[in-house]
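Undergrad: What follows is a predicted protein model with its sequence.
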Amino acid sequence: MSHSSIIASAQRTIELEAQSVTGLKAFINNDFIKAVEDIAAARGRLVISGIGKSAIVAQKIVATLNSTGTPALFMHAADAIHGDLGMIQQDDVVMIISKSGDSPEIKVLVSLVKNFGNTIIGMVGKIPSYLAQHSHIILNTTVEQEACPNNLAPTTSTTAQMVMGDALAVCLMELKGFNSADFARYHPGGMLGKKLYLRVNDLSVQNEKPAVQPEATLKEVIVEMTKKRLGTAVVINGSNQVLGIVTDGDLRRMLESTADLGKLTAKDIMSKSPKTIVADALATEALDLLRAHDISQLVVTENDCYAGIIHLHDLIREGII
């Protein structure tokens, strides 16, 4: 193939896939509404089954649903008729995914599930099929053609199935009022979990807490900044409330503008009203503040008292940036 032929083939595939997704709009009907409502109202789980490429799509939909608050599990259609039917409980809703709706395993599975009395949702790409005729609810994922040049390999059809599954998941999320706090509970690990769950205090507690009184001498301020190794010292009063902050920049500006250093104290050098953040704020909120004010650290407060320092390096170390 020439380079131009490769590009043309790829673009044709993308166009066909896009058409298959856009075409799904016509199939969002009363059956789709009923599917969403029945799944949401079910006292059990959503059991999703399929065979071949549809089985792989089913696994992805199960993963999406579980992570967004809808209990779901995957049951392979071939394994189902060899013992895995025991996964289906009385209160479960069963969704079977198939392009043709007529494969032998699907026909057997549909008959067995009907005998159990469970609601069957058929996600099917062929309406005059066994699956469509014997399902209580039909999710139509018909496509005009596969992107495969032989119109054989599942391509546009599996894309349509995947998108229909995403549409179900998003509607269920909104119906249940599933929010970012809920999402964080199901994603405590990895980078996503950190962004949704990690709090300022989780990071600031690992740092030193450089602090001086307003009357501290210049030498005492420099010693505190050096000892605590954060390049800053927070000026606090006797009630541990923040009065100001002394940074490396404040020291440089003071040295440039002042000849007599002997009588300077922390309150003479400090910047008043430093940028602060509460201890239980999300770490991502700290990042937003640092970026908005183009600074490298924030004073952390708790109950209006000094609680520590969070530095840009803390966020980099945790991979928040």
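TA: Nice, thanks for sending it over.

Undergrad: When you work out contacts or count neighbours from here on, use the C-alpha atoms and nothing else.
TA: OK.

Undergrad: Name the nearest residue to residue 185, ignoring sequence neighbours.
TA: Spatial nearest neighbour of residue 185, chain neighbours left out: residue 197 (7.9 Å); criterion: C-alpha to C-alpha, 6 or more residues apart in numbering.

Undergrad: what's around the one you found, how many residues?
TA: 22 (other C-alpha atoms under 10 Å).

Undergrad: Return the distance of it relative to residue 190.
TA: Separation of residue 197 from residue 190 (C-alpha to C-alpha, to the nearest Å): 10 Å.

Undergrad: ok, now residue 11?
TA: 34 Å.

Undergrad: The two: which is more packed in?
TA: Using other C-alpha under 10 Å as the criterion, residue 11 and residue 190 rank with residue 11 on top: 12 against 9.

Undergrad: Use this one as the comparison:
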Amino acid sequence: MNDILLNTARQTLLLELQEASRLPDRLNDAFLRAADAIIRCQGKVIVSGIGKSGHIGKKIAATFASTGTPAFFVHAAEALHGDLGMIESRDVMLFISYSGSAKELELILPQLQEKSVVLLAMTGKPLSQLALAADAVLDISVEREACPMLLAPTSSTVNTLMLGDALAMAVMQARGFNEEDFARSHPAGALGARLLNKVHHLMRKEEVPNVRITATVMDAMLELSRTGLGLVAVCDENEQVCGVFTDGDLRRWLVAGGGLDAEVSAAMTRGGLTLNAQSRAIDAKELLMKRKISAAPVVDDGGKLVGAINLQAFYQAGII
């Protein structure tokens, strides 16, 4: 029994891969027309289909929506009972039907033509009713479904999904859609935390550890203890950061025989790493990791101290 299960699974995958391997050769002028229609679309991309095509269509619509192209899925049957009202002349419809002869098309196509909606077809039948009415036809045909009975849509649904992804990715690239754009569509979770947060969103703004450059090592040590961040920013009279004084600087100073009444400028790390408040949090965190530093002062564009941050703040925000 186990051998039968594994052999069937392997055969299914091999058949689907074989059918999918033919797709790159089908990227022709029709694909370019479809992509251009979506890029030029002033409204929304409406994806529609019936049965398994509908299930795949929901995923394709979601992929478009999350990569910079306003899109949603409308079930073909629901379209005939009111949802056609969602479709406007400035929209593009992507209809998925392997046979291209779903009975709903007889009522839907005239309505689309009346509204002058651009129609894109994903079908396995280039001479079907759907294909003949479409402005561009994307070929999802297969020689064989992976179903042993040649009945359940398998290879054809894989082709549909892959060609939909190819279309969405091509349009995304043409639009110049980038990581931050993607994150704005996914603000929750780790992705949004990594790409949307800036340093100023996470930094400590109150009780920022700092002393003037004329302060003593004792003053800086007390500030270290008071704030517990592991560093103190040493600033001039204009709040420009001149250096940092850390736990490590204190230990090295004391081991070397330095006194607590000496000026902190003699014991601090001159210059030191500062982070810009407007920089991306993920970039700042990676810089701290690269420099093997656990915390840093935060400055504005003019170099003025505005906050401080440590690695724990990044971890708490889900930036890992």
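TA: Looks like it came in fine. Values in this document were obtained by computation on a predicted structure and should not be read as measured data.

Undergrad: Point me to the residue sitting closest to the centre of structure 1.
TA: Residue closest to the average C-alpha location in structure 1 (C-alpha atoms, centre = their mean): residue 192, at 5.6 Å.

Undergrad: what sits against the aligned residue in structure 2 for it?
TA: Using TM-score structural alignment, the equivalent of residue 192 of structure 1 in structure 2 is residue 191. When contacts are counted by C-alpha atoms under 8 Å, 6 or more residues apart in numbering, residue 191 of structure 2 touches residue 183.

Undergrad: Could you check how far residue 191 of structure 2 is from residue 133 of structure 2?
TA: On the measure of C-alpha to C-alpha, residue 191 of structure 2 and residue 133 of structure 2 end up 41 Å apart.

Undergrad: quick one, strands of the stretch 201-320 of structure 2?
TA: In the stretch 201-320 of structure 2, the segments counted as strands under DSSP state E, counting those that start in this stretch are 210-212, 231-235, 241-246, 269-270, 275-276, 295-299, 305-310.

Undergrad: I'd like those written out as CSV, with distance to residue 175 of structure 2 and mean neighbour count added.
TA: As requested, the strands of the stretch 201-320 of structure 2 are exported to CSV (distance: least, C-alpha to C-alpha, whole Å; neighbours: other C-alpha atoms under 10 Å):
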stretch, distance to residue 175 of structure 2, mean neighbour count
strand 210-212, 46, 23
strand 231-235, 43, 27
strand 241-246, 41, 24
strand 269-270, 45, 16
strand 275-276, 30, 24
strand 295-299, 34, 25
strand 305-310, 36, 24
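
Undergrad: Turn those into JSON lines, including distance to residue 98 of structure 2.
TA: Output for the strands of the stretch 201-320 of structure 2, formatted as JSON lines (distance: least, C-alpha to C-alpha, whole Å):
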{"stretch": "strand 210-212", "distance to residue 98 of structure 2": "68"}
{"stretch": "strand 231-235", "distance to residue 98 of structure 2": "65"}
{"stretch": "strand 241-246", "distance to residue 98 of structure 2": "66"}
{"stretch": "strand 269-270", "distance to residue 98 of structure 2": "69"}
{"stretch": "strand 275-276", "distance to residue 98 of structure 2": "54"}
{"stretch": "strand 295-299", "distance to residue 98 of structure 2": "58"}
{"stretch": "strand 305-310", "distance to residue 98 of structure 2": "56"}
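
Undergrad: Can you tell me the closest non-neighbouring residue to residue 270 of structure 1?
TA: Nearest to residue 270 of structure 1 is residue 246, by C-alpha to C-alpha, 6+ apart, at 4.6 Å.

Undergrad: what do we get in structure 2 for the one you found?
TA: Checking with TM-score structural alignment, residue 246 of structure 1 has residue 245 as its match.

Undergrad: outside of stretch 237-257 of structure 2, which residues touch it?
TA: 212-213, 217, 220-221, 224, 230-236, 259, 264, 267-272, 297, 299, 303-305.

Undergrad: Mind doing that once more with 7 Å?
TA: 212, 230-236, 267-272, 303-305 (C-alpha atoms under 7 Å, 6 or more residues apart in numbering).

Undergrad: same check, this time on stretch 7-21 of structure 1
TA: By C-alpha under 7 Å, 6+ apart, stretch 7-21 of structure 1 touches 143, 147, 156, 159-160, 163.

Undergrad: And for stretch 167-178 of structure 1?
TA: In contact with stretch 167-178 of structure 1 (C-alpha under 7 Å, 6+ apart) are residues 36, 40, 64-65, 68-69.

Undergrad: so the match of residue 192 of structure 1 is in which element?
TA: Using DSSP states H and E, residue 191 of structure 2 falls within helix 189-196.

Undergrad: and what of residue 82 of structure 1?
TA: Assigned by DSSP H and E, residue 82 of structure 1 falls outside every helix and strand.

Undergrad: who are the neighbours in contact with it?
TA: So residue 82 of structure 1 contacts nothing (C-alpha under 7 Å, 6+ apart).
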